[in-house]
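*Asks:* Kindly return the folded structure for what I paste below:
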Amino acid sequence: MSGTAKALSRAALMLSQRQYVSIPQVFHTRTTPIRLQQTRRFSSSPFTYVPKDADEPRDIDLKDIGDLPEYSVENFTDAEKSMYELMSSEERAVFDAENKRFVEVWNDPAVRQEQIDLVEQSAALIDRESRMRFEDVRERNRGFWAEEEEDEFSNAEDGDDTYNDDEITSMAHAELELHREIREYARIAAWDMPLLSNLTKPFELPKENQILRFRYTSYMGEQHPAEHKVVVELSSKDLVPKHLTEAQRQTFLKLVGPRYNPDTDIVRMSCEKFSARAQNKRYLGDTIKNLIKEAKEGDSFADVPLDLRHHKPKVRYTFPESWKMTDNRKHQLLTDRELRLQSEQERNTVVDGKESVLHAIRTLPALSQHPQLRAADEKGAVKETVARGKVGARPRR
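*Replies:* The predicted structure is shown next:
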């Protein structure tokens, strides 16, 4: 079977190398010159041949280049014209002058030959300085896991078979990187931040036409969805009398609704519906402009009172005057403290519980009103008297 396969493959190879013709090929044999023999292809499909590769481009010698045509923008391609149109007038003038000079220099045979000789001398000098060396580089040992393997990616040694015990761990590298970052910010704080004092500007009060105060939020070192939010504040009294009258100001406050704070006379509005700060700021400016226009030209709502139910006034507690520390107050506190210490020293340190209870029953009216407590008090006093009498009249045997 193997011999048959080899024979067929050899025949197929021979037939594939034969030139294909549109009509059946005819061969005349020596034994039977009269008889015609026809050959049949091994495959029913016609042979296809790979197209011949194009010749490699030949290096053009500088001497073979003839004179260049006169410089003109009309000779540019569409892409070159589009790039030329993007230039400014000054850049176009410089570009045209340089190209015209190059064409004039190249069309001069003497100058052209000098330039060609200079290029050849530079190329020869470079070849002498950097000679090419062809050496047989021995293949490195690719390690145990790359033996008997022809994988092109394992030609380079990855160092998995060698271990250097003088290296630190990954956690130590992370700690070292953190230390480097801390030192970097320390250098910035020590050397760069003091230079910011050169950029300081004196404070200037806002002008009369600057009645809007915008506030932005920035998160250092990160991106936050609240960064594009913009808040605007203005005092309603700043609108009078340049922009609105007093009656129109009341209409303006009725239009803004719960955004008005009567304690501070501040109207506060915010916007975060757009992805850019400039858009949100422009939206707030247009909104305030439309409110002022509506307060001037629209309904005055004179029959509608100003609704301030949204505002909950905060109770602000003031420090009592009697609690303030004065010289008389200090003297009084020191005197009370000394009397308290003196009474504690004079008082007996050992406390008798029975005497304390009896004293409370005698002195406190709430306890003296209960008869059972008073009876217990009298009974305790009788027992104490009898016990003392027994101790004194005990006979001796």
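*Asks:* CA only for contacts and neighbour counts going forward, please
*Replies:* Will do.
*Asks:* tell me the SS of residue 252?
*Replies:* helix (DSSP: H, G, I helix; E, B strand; the rest coil).
*Asks:* What of residue 300?
*Replies:* What three-state DSSP gives for residue 300 is coil.
*Asks:* Run a quick neighbour tally on it.
*Replies:* Neighbour count for residue 300, taken as other C-alpha atoms under 10 Å: 18.
*Asks:* what helix or strand is residue 182 on?
*Replies:* helix 170-187 (DSSP states H and E).
*Asks:* Here is a second sequence; please produce its structure as well for comparison:
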Amino acid sequence: MLHQTGASRLVPALQDLSVHRTFHACAAAHAKPRRQRNRNNPFALNAMKHFQYDDIPTHGHMKLQKQRQLLGYYRLLKNEFPQLHELAEPFQPPPAQNILQFTFTHYQGEEHPNARKVVLHVNVEDLAKVHALDTTYAKHKFLLLAGSRWQPTSPALVGRLNAALAQSKEALDAAYNAEPLGVVTIASTAYPHEPQNMKWCSDVLDRMIEEANKEPSFADIPLDVRPYIKSNARGGQTLRPTVSDFPAEWL
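*Replies:* Down below sits the predicted model:
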């Protein structure tokens, strides 16, 4: 009797626990039937009607959109571009004093980390023409300060300048005035905006010119030839090839 009485007491409790547990854990009790859900969904495949051949496919709409875009450009070319003649100005070449060339990189309105980069190019002969580098020793010290940023016209020029430096001042003057000396390049990406990097490159060039005209002149230090030579497998060093090293029929 005690066992039956205990079992009869536990059965309702277990039934209540199973009911509450099923109602709480099962999401299907709150879900609507699939047919009822699809009846109210306008994007359901079963609710879509059959194609009545009264429209064009997606590819056709894309082609029409492309034609509308081209027509918009044609209208702009026909109606707006003739008005730009009123804003046209004759080209004025830069004066001889403007010897600095700045290179900017743009990506047609897109944001890019490299869009802030500014590169400054200046010819060493132009610095001498505007009297920024007055003496031959100033040119030599300027090339020493430039280092690998100096791009000579040929790798052999570095050897000829060093050979003239070892001989005498007259030979050095003749070597620096005999042929073009190349271009010095200064680049900057340190700042977030182009004008800031442009100003930094210009300031660096001004400091280099100022230091090149100061004493000491470093006339006993030759130019570094390592950026303009290459090493072979046996440890020797040869000059890098230039355009003059290739046959004429190859060019």
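*Asks:* In the second structure, what range does the helix holding residue 182 of the first structure match?
*Replies:* The aligned range for helix 170-187 of the first structure in the second structure is 58-75, by TM-score structural alignment.
*Asks:* Tell me which stretches of the first structure form strands.
*Replies:* Taking DSSP state E, the strands of the first structure run over residues 26-27, 37-38, 213-216, 230-235, 260-261, 266-271.
*Asks:* From the rest of the structure, what touches the fourth one?
*Replies:* Applying C-alpha atoms under 8 Å, 6 or more residues apart in numbering, the external contacts of strand 230-235 of the first structure come out as 211-217, 265-272, 277, 280-281, 284.
*Asks:* and the counterpart of residue 102 of the second structure in the first structure, how many neighbours?
*Replies:* Residue 102 of the second structure is assigned residue 214 in the first structure as its aligned equivalent, the criterion being TM-score structural alignment. The number of residues packed near residue 214 of the first structure is 15, by other C-alpha under 10 Å.
*Asks:* what about residue 214 of the first structure, distance to residue 172 of the first structure?
*Replies:* 47 Å (C-alpha to C-alpha, to the nearest Å).
*Asks:* Which of the strands of the first structure sits closest to residue 224 of the first structure?
*Replies:* strand 213-216 (12.5 Å; C-alpha to C-alpha).
*Asks:* Mind reading off the mean deviation between that closest one and the second structure?
*Replies:* After superposition onto the second structure, strand 213-216 of the first structure sits on average 1.0 Å from its aligned residues (mean C-alpha distance after the TM-score superposition for the first structure).
*Asks:* helices or strands next to that strand in the packing?
*Replies:* Under the contact criterion of 3 or more C-alpha pairs under 8 Å, 6 or more residues apart in numbering; DSSP states H and E, strand 213-216 of the first structure touches strand 230-235.
*Asks:* The match of helix 170-187 of the first structure vs the first structure, average distance?
*Replies:* Per aligned residue, stretch 58-75 of the second structure averages 2.5 Å (mean C-alpha distance after the TM-score superposition for the first structure).
*Asks:* Ok, stretch 196-212 of the second structure next?
*Replies:* Mean deviation for stretch 196-212 of the second structure: 1.2 Å (mean C-alpha distance after the TM-score superposition for the first structure).
*Asks:* which residues touch that stretch?
*Replies:* So stretch 196-212 of the second structure is in contact with 102, 116-120, 132-133, 138-139, 141-142, 145-146, 186-191, going by C-alpha under 8 Å, 6+ apart.
*Asks:* now do 7 Å
*Replies:* Stretch 196-212 of the second structure is contacted from outside by 118, 120, 132-133, 138, 141-142, 145, 186-191, using C-alpha atoms under 7 Å, 6 or more residues apart in numbering.
*Asks:* Buried by neighbour count, from those residues: which ones?
*Replies:* 118, 120, 132, 133, 138, 141, 142, 145, 186, 187, 188, 189 (16 or more other C-alpha atoms under 10 Å).
*Asks:* Report the contact partners of the fifth one.
*Replies:* So the one you mean is residue 138 of the second structure. 212, 213, 217.
*Asks:* what's the matching residue for it over in the first structure?
*Replies:* In the first structure, residue 138 of the second structure lands on residue 248 (TM-score structural alignment).
*Asks:* Ok, the first one next?
*Replies:* Using TM-score structural alignment to pair residues, one finds that residue 118 of the second structure aligns to residue 230 in the first structure.
*Asks:* Find the residue closest to the match of residue 102 of the second structure in space, skipping its chain neighbours.
*Replies:* Spatially, and ignoring its direct neighbours in sequence, residue 214 of the first structure is nearest to residue 232 (4.5 Å; C-alpha to C-alpha, 6 or more residues apart in numbering).
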